[in-house]
Structures are given as structure tokens and as C-alpha cells.
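K.L.:
my questions concern the predicted model and sequence given below.
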Amino acid sequence: MRAVHITAFGEVPQVVDLPTPTAAAGGAVIDVELTGLCRSDFHAFAGHDDGVLLPYVPGHEFVGRISALGAGVTGWSVGQRVTAPFVCGCGNCDWCTAGESQICPNQTQPGFTYDGSWAEQVVVPAASHNLVVVPESLPGASVASLGCRFATAFRALRDRAQVRRGEIVAVFGCGGVGLSAVMLAQAMGARAIAVDVSPGALELARSIGAAGCVNPTGLSPEEVAAEVRAVASDLTREGVQAPGSQSALPGPHVTLEALGRSETLEAALRSLDPLGRHVQVGLFAEVPRTLIPRVVALELSILGSHGMAAADYPALLDLLLTGAVDPGVLVTRELGLDDVPDALAAMSRGTQPGVAVIRP
């Protein structure tokens, strides 16, 4: 099969022919229809993730069809259209049996701990536990980013932050997961403030329903927080503030950081209303500074969010089937495998607005 192959961190990869994968006991082989190009792929390529071993094939979010099943897999058949979370649980531990596979201590991750989906085929281990049926009516472009960005944003807002109708959610970093969070916040009855240095990303955020936008270019974290609180105050005067905020200049009830930078984390924490909830999704290349005195004084909550288990996908797919959200509108580019090496290397200079998908 053809695949993107990385043999050295930070060096432009090659598209090569690799052996076709086989379905080990309990696993499945998937013919890839579409796969995503995600900022997390760049972090691994740049050598920021300790668990990634060379050489490897990137790619951790995909939609495709089952082409082979290993021994012991039941309830699935060749030809079914499927996806899987980017965190594949072992299916046997206490966390997996409780429906929390995204924190499975024995987890595997395509594109990180084993060869991923930037290829014509990808393996899903513990297939009976990790596979998710994808309805034929859903366009591939709407499903390709569910495995990471959209599912991560969905669980971050619904389950971790427990966003309520009428609340204000500030999203720091409007790449794929950030834009997904903007769209989902609106679907949950909240109002989103988009924060990003890219005018194109902010324009896209507005087009999918952001109630306000802040460009932090040239601003300190304190100044960014002041801008965000000012937008939140304007939204409050419009009558959309949920009950409970007592601030003279209200801030967001929820912040979500999707970039992985110390300065945006600081700005998010500085902008939060007392008793606010911060959800950290972005991955840091280095240990960030955290405003613990402010967290203590305002009784802020800091919540991590790391993907979503396969068992939680039906609720997310229902949003797509009913038309409440359409991740496909975030897709701005479709690439072939031969386009990927240069596109991956270009991410060191920043990320283009919207989501890119790859058709092997």
C-alpha cells in the first residue's frame, strides 16, 4: 500500500510503498476513504511526543470500510463503513469497561503508537470495542475529522465543562478543534467568542456562528483577557448571560485552549468569570506556566480533555444526522497523499484556516 512515511523527526517525509497490513486477532484492517491532517500530527512529526518511535506512518482520524477482520471479532462484517477514536482502548481494563477508553492505561493510538491512516489502509486494534458505524448518508468530509478534533471538542464542552444553554464560551485557537468547539457551543445553546491571530480563521468562525471575535496579535495575555471580557460584557448586555455571574465586567463561563501555548492559557485563565471552567485541549511542547493563585482565589476549575471513547459517538453522530452541526463546512482543502509531505512541513510556519482532509 502507498503511505506517508516519516523516518526522521522534522525532515520532510516520503510517500512510499509499504507492506499491506494484516488483521491480528481481535483487530480489523480498514480501507481509508478520507483521513485528517491535524496539528497533533505536526507535533509528532516535530518530535514533541516522547511516545512516537521512528519510522512511522502518521494519521489518527479517518473514515473508511472494513477490509479484513481478525480472529475473535464479532458483530462486524467486511464492507461496513466505520471510523474509530484516535485513542483506541484495550477493551478489557476497568476504564474501558466503564466507557472511559480515552484514558485507558493500555491505549494505542494510530499515527502515534503504531502506523496510522495517512495510507491506503490502517489497522484498528480491539476492533469490537473501538469501531464506530458510520451511516452511509454522511459525507466523508463530515466524518473524517470526528476521530480527533470534533469528538475532542464535543466531549470537552458537553462532558468536561458541562456547558449550559445561555453560557458564554471563549475558544482560544481556532484551528480544527477550536472551530469545532465554536460550532458545538452554538449547537448546545451557548455563545462562542473566537480568539485567533488569523483573520481567515476568525472569518470562518464568524461564518459558523461565533458571537464575537478577538484577534490577540501584539497583545499581552492581560490585554487579550480584557478584550475577551469586553466582548463577553457586550453579549451579557444583549441578554444572553446565564444566571450566576456577579462580575462587574463579566467574563466567559467556560474557556477552551486548543493551541498549546503558555500565553494563550494565561489569557484564558485571566478572562474567566469567578467559578469559571477552563478546558485544556491543546498539547504543549513544554511545561506551561499556570496562574494557580488566580485559580485558587476565583475557584476556577481546570479540566483536561483527551479525545472520546467509541461508546460516546452515537450522540455526536446524531447531531450530524439531524443537521444540528456539519463538520464538513470546516473542510477547506482536500489533499492527495503526494501533497501531504509538503503540507505537513508547512505547518511549522502556521496552520491554514479550516480543516484539511487527505484522500489516499
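P.N.:
Now that the structure is in, tell me what you want to look at.
K.L.:
every contact and neighbour count from this point should use C-alpha atoms.
P.N.:
Will do.
K.L.:
can you show me the helices along the stretch 201-350 of the chain?
P.N.:
For the stretch 201-350 of the chain, helices defined by DSSP state H, counting those that start in this stretch occupy the ranges 221-237, 262-271, 292-297, 313-322, 340-346.
K.L.:
buried residues in the fourth one, which are they?
P.N.:
Across helix 313-322, burial judged by 16 or more other C-alpha atoms under 10 Å covers Y313, L316, L317, L320.
K.L.:
a strand runs through W95, doesn't it?
P.N.:
No. When DSSP: H, G, I helix; E, B strand; the rest coil is applied, W95 is found to be helix, with no strand at that position.
K.L.:
can you tell me how far E120 is from L53?
P.N.:
Relative to L53, E120 is positioned 21 Å away (C-alpha to C-alpha, to the nearest Å).
K.L.:
take a look at this one as well, against the first:
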Amino acid sequence: MRTAAVLNEYDAPLSVTEVESVTPGANGIVVETDACGICRSDWHAWKGHWPSVPTDDHILGHEPAGTVTAVGDDVENFAVGDDVGIPFNIACGHCSSCWSGDSHLCSDGLSLGFTGDLPGAFASEFAIPNADFNAVHLPDGMTAVEMAGLGCRFATAFHGLAHKADVHAGDWLAVHGCGGIGLSAVNVGAALGANVVAVDLNEDALDLAEQVGATATVTAGDTDVPKAVQDVTNGGANVSVDALGIAETCRNSIDSLAQQGQHVQVGMTTDDEAGEISLPVDEMVGSELEFVGVKGMPPSRYPELFNMIAGDKLTPADLVTNEVALDDVSDRLASMDDYGTLGMEVVTEF
């Protein structure tokens, strides 16, 4: 048996209970969970914003790190006792997206904790298929908490800014929303040499943004955010990130751009938007603005991230502000209703 926080009803406390143990498939591994991040994507699923997430004893949690406890017969690159991290996009390893290096967009892929076929890691152990393709070894010196802090948030921000957007040294980068993924984008942008403007309602979040690399901050609320960003950047940001996913931050991000700027969308929408946000299309055409969507990062590119962490260019550990127990997950998810979290929170007691 293993302990897990189980989802049986949207927007209701998870049930922390004993569930059946898992065994590895021929190409899979079982991992004892040492740490698992609590992400706003978990909140979206818990709230019922994504009805495809099941509620029949389902287990959320998609930012895990831990120790391999069982290995399938066909696994070549992992052994019992290995310390591993698991990117949340679990790929088949055989389709055209996987072969082209875009395994995070695998047409036959699964999302850890978000599909019934792949229960997540808010549990004392979990199983991963096709481990040779999907799991990553933790570098020497990296803790499970640090890897959980990378989770989907830091990895997505890194992929968006280092691979998808054209961020250059000296550019202005605006980040709208300084939750976990927004703060990650601040840290990544600063490491890439950009001047970063962090935008949020929460002064504590803005203080943390400054600690991890923000050049300037804008307190939202009654402020005309696009004008404030335009003033700070002397004409607009070269790249702007919506790290929240509500209509206001998406529109503010686009309106903050200079001509030929790039808007990067990493925040997912809530029930209010239901996946649809009105955009100033004519202005985007007239100013040659780009809209760039970002979803996770393929495991094959994690060494880039690890190397920058090892060189102290990136500091995800600085964003982990709270370690909690599995019994606390429901409370921590509920606190996200009113943005009542700061930085990244990680489960370390199972």
C-alpha cells in the first residue's frame, strides 16, 4: 500500500488515504516520492477548470522528484536507488514530435496527474512509463526539493524564454504575475541578460522578484500597467510574459510590448475565460507583434537548465518558500483561490 491525496470532487478537500501500490511496466519505473511541487496547474485541475481530469479516486501532482524503487525488465538507463526527476509531459518516444526533439508535444503523450491513465505524485510513490525517454537523473548536488521547484514552472519558463522567444542581452522583458512560473521567468530572463520588469499586486511577490533578478517592479491594481511598463522600458518591452492566464494580464502583456515585440503565454485560463481571450488583432498586425504559446520542456533539454543551475546562473532553490506535508495539500490549493501563496511550495512529507 501507499499513501496518496485523492481527488473525488472538484473544489473539495482531497482525501489522504492508503491506496494500492504500483508496479513498473516493462519499460517503466516506480519512484518513491521525496518531493513534489504544488503548482497552479494542480489548482486548475482541482477547481474543475479542466473537466478531462477525473474525480474517481484520482491523484494529482506533476512536479516530482524521488528515488527509483523498482525497474521494468526493458529499462536500460535507470536502476534501483537512482535519484530522478520527472518532467510532467510523458511521451511515447516514437512519434514525429518525439523524434524531432519536441517530445513535450507528443501526440500520444500523457500529462502526469492530469489524465486517468497516469495518476500523479501527490503520493508516497508513483509509476512512470517509458522511463528511458521520460525520466532524468538528478545531477550531483541537486536535491529533490530543488528538482520539485523546477517542476513544470521553471522548466516552462526556461523553454519559453531560452528556446521559443528571442530574448537577448539588454532586452526589456516584462513578466505579468509573480507566482511560481512568473518568478521563474524573472530569474530566467535575468540569467539570459534581459532587464526584467516584474508586475504583480503583491508587494511580497515583487520583493522576491527583485531578489531573483528583477530590474524594476510595477504594482498592479489601480495602475495603468501597460503605460507603467512603457515608461520603465522607454517605449515598451521586447518580450512580455503572461504568467497568470486571466484576460487582464494577457491583454496587459500584449499592450506592454514595443513594436515587433513577442508575447509569451504560459498562464492557463480559468472558468472566466474558458480558454478564450479577446486580443487586439489589428494592433498586433500593425506593430508586427508575435503571440507565442509554451507548454513544458522536453527532457532532452534539461541538461541546459542543470548546467545553468550548477553555474549559479539560475537559482530555483531561492523560490522554494515553504515545505509542507501531504495532509496540507488541500489547504495549500485552496489558498491559491485568493493568490495566498508566495513563491513555490513543495510537499516533502508523505
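P.N.:
Perfect, thanks for sending it. Just so it is clear, the structure is predicted and the values come from calculations on it, not from any experiment.
K.L.:
neighbour count: E120 and L53 of the first structure, which is higher?
P.N.:
A side-by-side neighbour count of E120 of the first structure and L53, using other C-alpha atoms under 10 Å, places E120 first with 22 against 16.
K.L.:
just give me the match in the second structure for the more buried one.
P.N.:
When the second structure is aligned by TM-score structural alignment, E120 of the first structure is paired with S124.
K.L.:
I figured its match hits C36, correct?
P.N.:
No. S124 of the second structure is beyond contact range of C36, at 10.0 Å (criterion: C-alpha atoms under 8 Å).
K.L.:
the second structure: matching residues for stretch 300-307 of the first structure?
P.N.:
Mapped onto the second structure using TM-score structural alignment, stretch 300-307 of the first structure covers residues 289-296.
K.L.:
contacting residues around the matching stretch?
P.N.:
Contacts to stretch 289-296 of the second structure, defined as C-alpha atoms under 8 Å, 6 or more residues apart in numbering, come from residues 87-89, 104-105, 152-153, 155-157, 159-160, 164-165, 257, 259-266, 284.
K.L.:
give the contact list for the residue nearest to D34 of the second structure when sequence neighbours are not counted.
P.N.:
Nearest residue to D34 of the second structure in three dimensions, chain neighbours excluded: G66, at 4.5 Å (C-alpha to C-alpha, 6 or more residues apart in numbering). By C-alpha under 8 Å, 6+ apart, G66 of the second structure lies in contact with V31, E32, T33, D34, A35, D83, V84, G85, A144.
K.L.:
before we move on, what about N238 of the second structure?
P.N.:
V167, D171, W172, L173, L257, A258, Q259, Q260, G261, Q262.
K.L.:
corresponding residue for the last one in the first structure?
P.N.:
When the first structure is aligned by TM-score structural alignment, the residue opposite Q262 of the second structure is R277.
K.L.:
mind listing what that match touches?
P.N.:
A161, H253, V254, T255, L300, S301, I302, L303.
K.L.:
return the closest of these with respect to I193 of the first structure.
P.N.:
Ranked by distance to I193 of the first structure (C-alpha to C-alpha), the contacts of R277 of the first structure are led by T255 at 9.2 Å.
K.L.:
could you tell me how many residues sit around that closest one?
P.N.:
29.
K.L.:
to which residue of the second structure is it aligned?
P.N.:
Checking TM-score structural alignment: T255 of the first structure goes with S240.
K.L.:
how close does that match get to Q211 of the second structure?
P.N.:
For S240 of the second structure relative to Q211 of the second structure (C-alpha to C-alpha), the value is 20 Å.
K.L.:
what sits against the most centrally placed residue in the first structure?
P.N.:
Centroid-nearest residue in the first structure, with C-alpha atoms, centre = their mean: R149, separated by 2.1 Å. Counting by C-alpha under 8 Å, 6+ apart, R149 of the first structure touches C38, G176, V177, S180.
K.L.:
and the last one, how many residues sit next to it?
P.N.:
This points to S180 of the first structure. S180 of the first structure has 28 nearby residues by other C-alpha under 10 Å.
K.L.:
Three-state assignment for the aligned residue in the first structure for G170 of the second structure, please.
P.N.:
Structural alignment (TM-score structural alignment) places G170 of the second structure against G166 in the first structure. Put simply, G166 of the first structure is coil when judged by three-state DSSP.
K.L.:
burial of G166 of the first structure, as a residue count?
P.N.:
Around G166 of the first structure there are 19 residues (other C-alpha under 10 Å).
K.L.:
over to Q260 of the second structure?
P.N.:
If we define neighbours as other C-alpha under 10 Å, then Q260 of the second structure has 16 of them.
K.L.:
ok, E11 of the first structure next?
P.N.:
13.
K.L.:
what do you get for the one 5 residues further on?
P.N.:
For V16 of the first structure, the tally of surrounding residues (other C-alpha under 10 Å) stands at 14.
K.L.:
ok so it is a strand residue?
P.N.:
Yes. Judged by three-state DSSP, V16 of the first structure forms part of a strand.
K.L.:
okay, how far is it across stretch 301-317 of the second structure, tip to tip?
P.N.:
First-to-last residue span, stretch 301-317 of the second structure, C-alpha to C-alpha: 20 Å.
K.L.:
just stretch 209-216 of the first structure next, same as before
P.N.:
From its first residue to its last, stretch 209-216 of the first structure covers 20 Å (C-alpha to C-alpha).
K.L.:
residue range for it in the second structure?
P.N.:
Stretch 209-216 of the first structure corresponds to residues 213-220 in the second structure, going by TM-score structural alignment.
K.L.:
now do the strands in the stretch 251-350 of the second structure.
P.N.:
Applying DSSP state E, counting those that start in this stretch to the stretch 251-350 of the second structure gives strands spanning 257-265, 290-293, 320-325, 344-349.
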